[in-house]
Every structure is written in structure tokens, then in C-alpha cells.
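Novice: Give me a 3D structure for the following:
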Amino acid sequence: MSEASGPTALVLGVGGQDGVYLARHLLTLGYRVVGTVREDALDGDRAAYLSGVELRELDVRDRAGFAAILDTVRPDEVYNLAGFTSVGASWGQAELVAETNGMAVLRILEELVAHQDRHGSAPRYFQPSSSEMFGISDQQPQTEGTPHHPRSPYAVTKSFAHHLTVNYRESYGLFTCTGTLYNHESPLRPQQFVTRKITQAVAEIALGRREQVSLGNLDVRRDWGSAADYARSMHLMLQQDEPADFIVATGVSRALSDVLALAFLAVGIDDPTPYVVQDPALMRPAEVVDLAGDPTKAREQLGWEPAYDFETVVDHMVRVDMRRLETGVEESEDYLYP
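Specialist: Purely as a prediction, here's the structure:
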């Protein structure tokens, strides 16, 4: 335990969507929160969300830098929310994805072992896995035991990191947990993600600033949830008596066309068809058609339940994008929750 009034959490990649929601949740629980960001993000717009967080500069690939922060901060818990997060973009940056999502995790785990050797114990560690690891799966919904069949460079690296985290737990006695996170959204999603692309385009169409949006495969299905809900599950995992692996999902998959329909409905448009152009260039080389997770273990062992439904998440994202366009304020604490 740290000398602060509460536990100390080190959140790698605190400036990302998940990092923001987790940091704010931990602060409400009385944690001291130390968060890492890349040098080019130290003074970014996300600072609006990080009041109360002690920021440190770190590239997650920098093993020596991580080791120094680990020894200085001496956290009780480490959450690795840094990394490359875009499935589509991973095809063009496969080597960077492998370094950031794969080898960086290996270095983190090696340093946790070294820290344990020096001090007799290591902080508890959370590794975010991805539903994309399952790829083509005959099992619907997927469970913690479903085999992996990754279908993108991103998914391959997440599978590698997942198995590393399990292996280091079993081999070195580290308290490491994986949370296989299905798609989770919020107004903090970057614009290159299809959900945010849709909600921003819908807001612009509603305000007369554009006429159409170009999209790829509208039939692809995902299990979509709320980033705020999924951040809560990460913390719960590290509070258990024993480390384990969990699926974090809603249990229901929906087509991308459903996201589209709900987004347009949020601005009073019942039929999105006239506003949508399907672009073959936006199709992925190897698409994962349908993913849905079984959250039974998380519900029964963690007591975790989603607080926000799919409809609320999409409606909230559209309304925030409308406010951004109308006010010119890109980031605000008021945008975080419905």
C-alpha cells in the first residue's frame, strides 16, 4: 500500500478513452492516480478530463522508462491502457502495432517480475484483451474459453499479449488479469473509429454542414457497450482474491446498420438511406462478421452489470457531437456521461 490516503494506481495511456474513464472512476474511490501520456499529448485537449491525475511522460515501448516510473511511484495496481487501438489502421502499420500491443506488454511483464524480485511483491496488473482475438468463431456468444482466430494485425497482437499475461501469472505468480473487452464507445472515441465517424457525420448532417457519410460493410455485427461501464470492470478485477480472466460484454450483437439507424433517429431522421454511401474501399482485407460476448463470469464473480444500454450510448454520442459543432468546444467534462 502506498503512503497516500488510498491505494495508488498507475494508468498507462491515461489520455485515451478508457484511461480517462478509469482514472475518473478511481479518483471517486479515493485512489491516488498516476497516469502516463506520450510527450506529444502532455498538453492535449484531454487535459480537460484529467484534473487530479498526476501525469508522467512515457512511451509504452520504453522498458527503462516504465521501470523508472514503477520504482518511483510504487503503485498498488497497474492498468495498461496504452497501445494501438484501431483494427482497420493496423493493416497499414503492422510493425508498429506489434511493438506497441505485443512487445511492450512483454517488457511490462518482465519489469513486474524484476520488481517482484527486488521488493518481494509486484503491483496487480490489468491487461485489456479484445473481442477481435476470436475472429472467426463458431461459438456464439464467446466465453473465456473460446479459441482465438485473429483476423487482423491488431487482433494477432492482442492475442499474443493476452497469452503472455496468463503465462506470466502462471509462471511467476504475478497477480495479472485480462479483461476481453468487446466494443465500447463514448464521446471520447477518436474520429477514425466508425461509431464516432457516424455520430459526427449525423450531427453535421442535422446542422446542414454535410450531405452524406461514406461507410463500408453495414452488416458487420458487434457487441457494443459503454466505455464508462467497462472501465468499472477493470477495477473490479483487481479487487478479487485471485487473478482471473473475464469477458466484458453486453451479450448482444448488433449490426453497424443499427448504430446508423439509432444515430439518425437521435436527430429526428427515420430513414438514413439517402444520406449513406457504401464505399468498397472501406472494406477490410479480412472482416470479422459477428462477435458477441458472454458476460456471465463477470456478472457472477465481479458483480458487474452495464449501467448504460446501447441506445443511450449512441444517442449520447450524437448529442455531444452536436454540442461540439454548435459551441466549438471539443472537450468538456460535461460530455462524459449521459
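
Novice: Please count neighbours and contacts with C-alpha atoms only from this point.
Specialist: Will do.

Novice: burial count for G303?
Specialist: 11 (other C-alpha atoms under 10 Å).

Novice: The protein: helices as residue ranges?
Specialist: 17-28, 63-73, 94-97, 104-119, 153-172, 194-206, 227-237, 256-265, 296-297, 310-327 (DSSP state H).

Novice: Spit out the contact partners of the residue lying closest to R107 once chain neighbours are set aside.
Specialist: Spatial nearest neighbour of R107, excluding adjacent residues (C-alpha to C-alpha, 6 or more residues apart in numbering): R63 at 5.8 Å. Contacts of R63 were listed using C-alpha atoms under 8 Å, 6 or more residues apart in numbering, and they are A104, R107, I108, E111.

Novice: Compare the helices of the chain and give me the one nearest S129.
Specialist: helix 153-172 (5.8 Å; C-alpha to C-alpha).

Novice: Now do the buried residues in the closest one.
Specialist: 153-162, 164-166, 168-169 (16 or more other C-alpha atoms under 10 Å).

Novice: which of the residues you listed lies closest to A9?
Specialist: T165 (18.5 Å).

Novice: Following up with a second sequence; could you model it the same way so I can compare the two?
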Amino acid sequence: MRDAPAKTALVTGVRGQDGSYLAELLLAHGYRVVGTSRRGGGDGRDWRIAHLLSRLDVVPLDLGDPAAVQEVVARVAPDEVYHLAAASRVDTSWERPMEALSANAGSTVNLMEAVRRVAPAARMVVASSCEIFGRPERWPQAEDTPVRPASPYGVSKAAAFWLASNYRESHALHVASAILYNHESPRRGPAFVTRKISRAAARIAAGVDRTLTLGNLEGRRDWGFAGDYAEAMWRMLQQERPRDLVIGTGVSHSVREYCEHAFALVGLDYREHVVADASLFRPVDTTSLVADARLARELLGWRPRVAFPALVEMMVTADLERVRSGADV
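Specialist: Coordinates of the predicted model:
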């Protein structure tokens, strides 16, 4: 009896944090994995997937080019499509709102159109964001929470969310949105607050730096581990019926708590090193976003494995090693 042929997965944004964890998971499940990146590979930005490059294909793709997107989808012939590529910074979306809208909503349309035309049997998940809920009137938030984005980034993700819903209902596309709450890891980019903190704790402990300047220390987030959320997205595409699902831990912590935990791990008191600067506050800060992921747990059998203290320790430990080795990425 022959083994079933390996599934093929197309992963946009494969060189990002989420893409790297998802590629690992898919390869472990025996998939053929093709990842896309705006710049392709080999330009020094492959550090998250360097250990995977011998087992996956990375192709350059401008998701803003509909013809190029369709050509890649036709050539790859995916069974599953994971759309992770995005303009992912809430703060910079205030400065470049059209860039966020094009990168997040425009790319989603181009990819769904390509799937609809040349790979209509493929299953697709779109990485959405809790930022679509903006400043909700109730918490925790579930799938039926009103979509009321409070930033250009949130608007762009909300547009992609509704577009996915439209293609599912109008074109019978097997597409679902994973409404992801904040998810972090040692592979997080240094511009994000969690990596700013873990990296600063390591550098200050090593005597490289002395202070860290942040914005609102009272801002609260539902932080989970990116690897757990990659697994949730994979599980979503194993379902026969596409469903939009909230993915999060259900527990929120403040930026101040993150600082306290991170600096304590290196034997320091964050209050002696962290400075809050009001000029860095967001114009509108979504301070009450926390997930009600009961439906995901019920339908997918999924639950987060890495708790907040372990996540902080994981990130600080990785940054300590980077500082010691000189590989400070």
C-alpha cells in the first residue's frame, strides 16, 4: 500500500517569527513547504529559518503584484495556504497608514483571488489580529465581539478579516481568519516591546547599556508563545469547515510586569533602568485586549503550552546568549 503523497503548504512571510515556527511544524508533519518572502532569501535575513533552508523552498514574491501571486500559486499548487506576511507594527501604521492597508488587506485580496482562480480546492488561513477589536466594551473578547479597530493597523487587519469572510461566503473558498493575540518568542524582531525588554535586560546585565526607554508601562497585553499559535493555525486547516477563531491565552499582563520579570531574571530591579516617556505613547492604546479562546479549545483541541513566566525566561535567556556570543539580532 502506497503512502499518501505529502501535502504542499504555501507560507507567505516564511522568514518572519510566525513563518519560521509554522515551517518547522509543517516539515515535522511531512509537508513539502514553499515559503515566500518579498526579497527571497540569501540576503542575511534568514536567521530565523537558517536551520530549515535545506528542507524548504523560499521564493521571492511581491504580494502587491496580482499576476506574480497567481503565477506562484499556480506553480506551487498548494493544498494549504498560510497567509502570514504583513505590515505588523501598530506604531508605524500611524505614520504610514496606506502602507499598512495595502500590505495587509491588498495582499490578502491578491492571494485569495489567486487561490480562487488556480487552486480553488486549497484551504487557507489568514493571520488576523486582536487589534481588529480596538477598544472593546467587553472582555475577554470572543468570535462574536464587535469589530471596532482603533488604529490604522487594526483597520487594515479588519479589512482583511472581512474580505476573507466575503470570499468564504461568496466564492465558497475554504478560508478562515486566525484572530491572534500578541504572541512572542526569541525570534521576535527587536522593534517589538517584548524583545526591547528582553534584549535590554541582557545588555544592561552585561554592562553594554544602562537604561531602556519605553512608552506606556501600564498597557496590558495577552501574551503567548508564537510556536503555540503556529500550531493553532495548522489545526484550523485540518477542520472540514472553515471557522474564524480567537487564539490567545486568556490572561493579560502589563508592560511593567514584563519588565519586572525580565530584569529579575538577570538579578536587576527594572525600576533602576526603565524610563517611561509619554512621547512614545500610542495615540490610542488598546489596553483591555484579552482572549476568550474557548471555541478554539473546543473545536481544535488546542491550548497554549507556554505560560507567561516561561515565555519571558525563554526570551531573556536567548538574548543573554546573543549578547555573550556577539550575535545580537
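
Novice: what TM-score do we get after superposing?
Specialist: Taking TM-score structural alignment, normalised by the length of the second structure as the basis, the two superposed chains have a TM-score of 0.95; 324 aligned residues with a C-alpha RMSD of 1.5 Å.

Novice: quick revisit: the residue nearest to R107 of the first structure matches what in the second structure?
Specialist: In the second structure, R63 of the first structure lines up with P66, judged by TM-score structural alignment.

Novice: Against H148 of the first structure, how distant is T250 of the first structure?
Specialist: In this structure, T250 of the first structure and H148 of the first structure are 20 Å apart, going by C-alpha to C-alpha, to the nearest Å.

Novice: closest to S5 of the first structure out of the helices of the first structure?
Specialist: helix 17-28 (11.7 Å).

Novice: Identify each buried residue in the closest one, please.
Specialist: With burial defined by 16+ other C-alpha under 10 Å, the residues of helix 17-28 of the first structure counted as buried are Q17, D18, G19, V20, Y21, L22, A23, R24, H25, L26, L27.

Novice: got those as CSV, with distance to S226 of the first structure columns?
Specialist: Shown next, in CSV, are these (distance: C-alpha to C-alpha, whole Å):
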residue, distance to S226 of the first structure
Q17, 11
D18, 10
G19, 13
V20, 13
Y21, 10
L22, 12
A23, 15
R24, 15
H25, 14
L26, 17
L27, 19
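
Novice: Which of the contacts of R63 of the first structure are still contacts in the second structure?
Specialist: Of these, the ones still in contact in the second structure (both residues aligned by TM-score structural alignment, their matches' C-alpha atoms under 8 Å) are R107, I108, E111.

Novice: which among these gets closest to F264 of the first structure?
Specialist: Nearest to F264 of the first structure among these, with distances taken as C-alpha to C-alpha, is I108, at 42.8 Å.

Novice: how many neighbours does the closest one have?
Specialist: Neighbour tally, I108 of the first structure, other C-alpha under 10 Å: 23.

Novice: Quick one: residues contacting S129 of the second structure.
Specialist: G154, K157, A178, I179, L180, Y181.

Novice: and it, how far is that from E80 of the second structure?
Specialist: S129 of the second structure sits 20 Å away from E80 of the second structure, taking C-alpha to C-alpha as the criterion.

Novice: on that earlier part again, for M283 of the first structure, find the nearest of the helices of the first structure.
Specialist: M283 of the first structure sits nearest to helix 194-206 of all those, at 11.9 Å, using C-alpha to C-alpha.

Novice: before we move on, the earlier item: and the residue nearest to R107 of the first structure, how far is that from T157 of the first structure?
Specialist: 18 Å.

Novice: before we move on, what about L291 of the first structure?
Specialist: For L291 of the first structure relative to T157 of the first structure (C-alpha to C-alpha), the value is 18 Å.

Novice: Next, count neighbours for the equivalent of K7 of the second structure over in the first structure.
Specialist: Aligned by TM-score structural alignment, K7 of the second structure pairs with P7 of the first structure. Residues contacting P7 of the first structure under the criterion other C-alpha under 10 Å number 17.

Novice: same question, E298 of the second structure
Specialist: Neighbours around E298 of the second structure, by other C-alpha under 10 Å: 10.

Novice: what residue of the first structure matches up with it?
Specialist: Under the alignment (TM-score structural alignment), E298 of the second structure pairs with E300 in the first structure.

Novice: how close does that match get to D294 of the first structure?
Specialist: The gap separating E300 of the first structure from D294 of the first structure is 12 Å, by C-alpha to C-alpha.

Novice: re the thing from before, out of T250 and H148 of the first structure, which sits in the busier spot?
Specialist: Between T250 of the first structure and H148, counted using other C-alpha under 10 Å, T250 has the larger neighbour count: 23 against 16.

Novice: list the contacts for that one?
Specialist: Going by C-alpha under 8 Å, 6+ apart, T250 of the first structure touches D223, W224, G225, A292, G293, D294, P295, P306.

Novice: Kindly report the same for A228 of the first structure.
Specialist: By C-alpha under 8 Å, 6+ apart, the contact set of A228 of the first structure is D18, Y21, L22, S186, Y337.

Novice: Check S279 of the second structure too.
Specialist: G215.

Novice: From G88 of the first structure, how far off is the corresponding residue of the first structure for it?
Specialist: Mapped onto the first structure by TM-score structural alignment, S279 of the second structure lines up with A281. Distance, A281 of the first structure to G88 of the first structure, by C-alpha to C-alpha: 12 Å.

Novice: isn't Q17 of the second structure right up against A230?
Specialist: No - contact criterion C-alpha atoms under 8 Å: Q17 of the second structure and A230 do not qualify, at 9.7 Å.

Novice: looking at the second structure, where would I find the counterpart of stretch 218-233 of the first structure?
Specialist: Going by TM-score structural alignment, stretch 218-233 of the first structure sits over residues 217-232 in the second structure.

Novice: One more: stretch 90-100 of the first structure?
Specialist: Mapping stretch 90-100 of the first structure onto the second structure (TM-score structural alignment) gives residues 93-103.

Novice: Check which residues of the matching stretch are buried.
Specialist: For stretch 93-103 of the second structure, the neighbour count (16+ other C-alpha under 10 Å) marks S93, P97, E99, A100, L101, S102, A103 as buried.

Novice: do the same with stretch 208-223 of the first structure
Specialist: Residues Q212, V213, L215, G216, N217, V220, R221, R222, D223 are the ones in stretch 208-223 of the first structure that count as buried (16+ other C-alpha under 10 Å).

Novice: swap in stretch 230-249 of the first structure?
Specialist: 230-235, 237-238, 243-249.

Novice: quick revisit: need the contact list for the match of K7 of the second structure.
Specialist: M1, G30, Y31, R32, P75, D76, E77.

Novice: let's see 10 Å
Specialist: Counting by C-alpha atoms under 10 Å, 6 or more residues apart in numbering, P7 of the first structure touches M1, L26, L29, G30, Y31, R32, V33, P75, D76, E77.

Novice: Thank you, goodbye.
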